[in-house]
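Enquirer: can you look at this prediction? I've put the sequence above it.
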Amino acid sequence: MSELRDLALFAFVMALGQFSPGPDMILLTRTALAQGIRAGVMVALGIATGLVIHTSLAVAGMAVAFERSPVLRKGLAWLAAVYLGWIAYCLLRSAFSKPLPASGSASVPAPAGNPYLKGFACNLFNPKVVVFIAAICAPFLRGEHPSWWPYALIAIVVIQGGGLWALWAALLQWRPLRTRYERSARWIDGAFGIALIALAIKLGLDA
């Protein structure tokens, strides 16, 4: 019973962390609004795939390597900053290179690229994800646990992450919200692009 209680607590804490503002949320929200639920779910699956790697590293104790190896940490931070800058460039180019759509028109197309791969790369290239997950997992890995315990933590992070992000993509299909987006797509994309630039700059400064 105590193990089930601990897993429920872990799932609750991770759910709060999953929806904290960051590159994953920005990319998923923009993609789901612009391209629809299928593309949004593909981004969610890409994020979940990235979480498989991050959570496995965190549970295996590899987060310590990021703390003890400044070169590795800085290298990944710069790689993440460059990737986020590229996404921001694509958003800003899409926002200001085309005329605004007429009311009631079809959704504005997003920058070219595979939604799954974009979600996967966005999550994978963010070194803060593995550090965050490691910090959350650490208290739940202390003490005596069954052999299946680490795998249960990994499964919760991955399934919960993919499920919640896919649900968020579905909720964003609410017609009034989509109609408002179509009318303001240029400015919303511009705002997302600027937010990603700010995140990229912050990663570079932290490095």
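Expert: Arrived safely, thanks for sending.
Enquirer: CA only for contacts and neighbour counts going forward, please
Expert: Fine.
Enquirer: enumerate every residue touching the residue nearest the centre of the chain.
Expert: Centre of the chain computed as the mean C-alpha position; nearest residue by C-alpha atoms, centre = their mean is residue 24, 2.2 Å away. Contacts for residue 24 (C-alpha atoms under 8 Å, 6 or more residues apart in numbering) come out as 47, 119, 122-123.
Enquirer: rerun that using 7 Å as the cut-off
Expert: Applying C-alpha atoms under 7 Å, 6 or more residues apart in numbering to residue 24 gives the contacts 122-123.
Enquirer: so it, which state does it fall into?
Expert: Under DSSP: H, G, I helix; E, B strand; the rest coil, residue 24 falls in the helix class.
Enquirer: just residue 89 next, same as before
Expert: Per three-state DSSP, residue 89 ends up helix.
Enquirer: ok, which stretches of this protein are helices?
Expert: Secondary structure of the chain (DSSP state H): helices at 2-18, 23-35, 37-59, 63-68, 70-96, 115-124, 127-141, 149-171, 175-183, 185-206.
Enquirer: how about the fifth one: buried residues?
Expert: Read it as helix 70-96. Within helix 70-96, the residues scored as buried using 16 or more other C-alpha atoms under 10 Å are 73-74, 76-95.
Enquirer: what about that helix, distance to the chain center?
Expert: Relative to its chain's centre, helix 70-96 lies at 14 Å (C-alpha atoms, centre = their mean, to the nearest Å).
Enquirer: and the fourth one, by the same measure?
Expert: Averaging C-alpha coordinates over helix 63-68 and over its chain gives two centres that are 21 Å apart (C-alpha atoms, centre = their mean).
Enquirer: which positions in it come out as buried?
Expert: Neighbour counts using 16+ other C-alpha under 10 Å place 63, 66 of helix 63-68 among the buried residues.
Enquirer: nearest residue to residue 200 other than its sequence neighbours?
Expert: Sequence neighbours aside, residue 81 is the residue nearest to residue 200 in space, at 4.2 Å (criterion: C-alpha to C-alpha, 6 or more residues apart in numbering).
Enquirer: put this beside the first:
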Amino acid sequence: MVEQSAVLGVASIALGMVLSPGPNMLYLVSRSIGQGRRAGIISLGGVAAGFLVYLVGANLGLAVLFAAVPELLSVIRIAGALYLLWLAWNTVKPGGMSVFTVQDVPADSPRRLFAMGLMTNLLNPKIAILYISVIPQFIDLDKGNVLLQGIVLGGFQMAVAVSVNLSIVLAAGAIANLLADRPSWLRAQRVAMGGMLGTLAIMLALGDSAGPPDL
């Protein structure tokens, strides 16, 4: 039902986006560095819950919309490509602050950590556009149930995002100390991630409107 090329495409975009600095990464890293790994993991639970809300909500609405107006896939494909280009620029532009900068943050309870992780993700425009503009263009109307395709592809995005974020949470302290004295390494990371996002955006824009690009 869902082709391997679509899964790989979603996984590649999800990886590029989760590795680019954004609200989720900033919150998780700040909690992990300022309050410890346990706080970071609890916060990540809230972020994962936010992904689930987007997955279910977006796909329930999109399944009906795309069945009625299939031409919207082309519009969504271009919008998703433009957004990825914007992310690429914001990743490599001069003056960007390192997501791993150590900052003092007040200690919060587990309930507040989870709630803040959830709200950070729900209010994250990167995730909203990912589910509304990027993932849907990998849906093939000729491959069966649109709703199920969206849920499967969203599930792969969640798996990539949660796995990478968990690794970042566990390693945040060590990475912050490592990069503190190595600004050139940080610049290299930003350039690499920006280049990856830009490449994905171009491939997305040039892809056939009838299906996902060959990523």
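Expert: Perfect, thanks for sending it. In this text the structure is predicted, and so the values were computed from the model without any measurement.
Enquirer: care to give me the TM-score?
Expert: TM-score of the superposed chains, computed with TM-score structural alignment, normalised by the length of structure 1, equals 0.56; 140 aligned residues with a C-alpha RMSD of 3.3 Å.
Enquirer: how close does the spatially closest residue to residue 104 of structure 2 that is not a sequence neighbour get to residue 202 of structure 2?
Expert: In this structure, residue 104 of structure 2 finds its nearest non-sequential neighbour in residue 34, 5.9 Å apart by C-alpha to C-alpha, 6+ apart. As judged by C-alpha to C-alpha, to the nearest Å, residue 34 of structure 2 and residue 202 of structure 2 stand 38 Å apart.
Enquirer: ok, residue 51 of structure 2 next?
Expert: Look at residue 51 of structure 2 and residue 202 of structure 2: by C-alpha to C-alpha, they are 25 Å apart.
Enquirer: which one of these two is surrounded by more residues?
Expert: Using other C-alpha atoms under 10 Å, the more surrounded residue of residue 51 of structure 2 and residue 202 is residue 51, with 24 against 16.
Enquirer: distance from the chain centre to stretch 127-139 of structure 2, please.
Expert: Relative to its chain's centre, stretch 127-139 of structure 2 lies at 10 Å (C-alpha atoms, centre = their mean).
Enquirer: so where is it in structure 1?
Expert: Aligned by TM-score structural alignment, stretch 127-139 of structure 2 falls on residues 129-141 of structure 1.
Enquirer: how much does the matching stretch stray from structure 2?
Expert: When structure 2 is superposed, stretch 129-141 of structure 1 averages 1.7 Å from its matched positions, counting by mean C-alpha distance after the TM-score superposition for structure 1.
Enquirer: what's that stretch in contact with?
Expert: By C-alpha under 7 Å, 6+ apart, stretch 129-141 of structure 1 touches 54-55, 58-59, 63.
Enquirer: how does it look with 8 Å?
Expert: Contact with stretch 129-141 of structure 1 is made by 6, 10, 13-14, 54-55, 57-59, 61, 63, 66, 123, 150, 153, as judged by C-alpha under 8 Å, 6+ apart.
Enquirer: swap in stretch 194-207 of structure 1?
Expert: Contact with stretch 194-207 of structure 1 is made by 22-23, 26, 73-75, 77-78, 80-82, 84-85, 87-88, 92, as judged by C-alpha under 8 Å, 6+ apart.
Enquirer: spatially, which two of those residues are the most separated?
Expert: Maximum pairwise distance among the contacts of stretch 194-207 of structure 1 (C-alpha to C-alpha): 28.4 Å, between 73 and 92.
Enquirer: circling back to that earlier point, nearest to residue 108 of structure 1, of the helices of structure 1?
Expert: Residue 108 of structure 1 lies closest to helix 23-35 among the helices of structure 1, at 5.5 Å (C-alpha to C-alpha).
Enquirer: next, the mean deviation of the closest one compared to structure 2.
Expert: Mean deviation for helix 23-35 of structure 1: 1.0 Å (mean C-alpha distance after the TM-score superposition for structure 1).
Enquirer: ok, residue 51 of structure 1 to residue 144 of structure 1 distance?
Expert: Using C-alpha to C-alpha, one obtains 25 Å as the distance from residue 51 of structure 1 to residue 144 of structure 1.
Enquirer: and the closest residue to residue 158 of structure 2 other than its chain neighbours, what does it touch?
Expert: Closest residue to residue 158 of structure 2 apart from its sequence neighbours, by C-alpha to C-alpha, 6+ apart: residue 51 at 6.5 Å. If you count contacts by C-alpha under 8 Å, 6+ apart, residue 51 of structure 2 has them with 121-122, 127, 158.
Enquirer: now flag whichever of those is closest to residue 103 of structure 2.
Expert: Closest to residue 103 of structure 2, out of all of those and judged by C-alpha to C-alpha, is residue 121, at 20.5 Å.
Enquirer: residues touching that closest one, list them.
Expert: If you count contacts by C-alpha under 8 Å, 6+ apart, residue 121 of structure 2 has them with 23-24, 46-47, 50-51, 127.
Enquirer: mind redoing it with 10 Å?
Expert: If a contact means C-alpha atoms under 10 Å, 6 or more residues apart in numbering, then residue 121 of structure 2 has 22-25, 27, 44, 46-51, 53-54, 115, 127-128 as its contacts.
Enquirer: kindly report the same for residue 125 of structure 2.
Expert: 22-23.
Enquirer: correct me if wrong: residue 48 of structure 2 contacts residue 115.
Expert: No. Residue 48 of structure 2 is beyond contact range of residue 115, at 11.2 Å (criterion: C-alpha atoms under 10 Å).
Enquirer: anything in contact with each of those two?
Expert: Shared contacts of residue 48 of structure 2 and residue 115, defined by C-alpha under 10 Å, 6+ apart, are found at 42, 121.
Enquirer: for burial, what's the neighbour tally of the alignment partner in structure 2 of residue 160 of structure 1?
Expert: In structure 2, residue 160 of structure 1 lines up with residue 160, judged by TM-score structural alignment. Neighbourhood size, residue 160 of structure 2 [other C-alpha under 10 Å]: 19.
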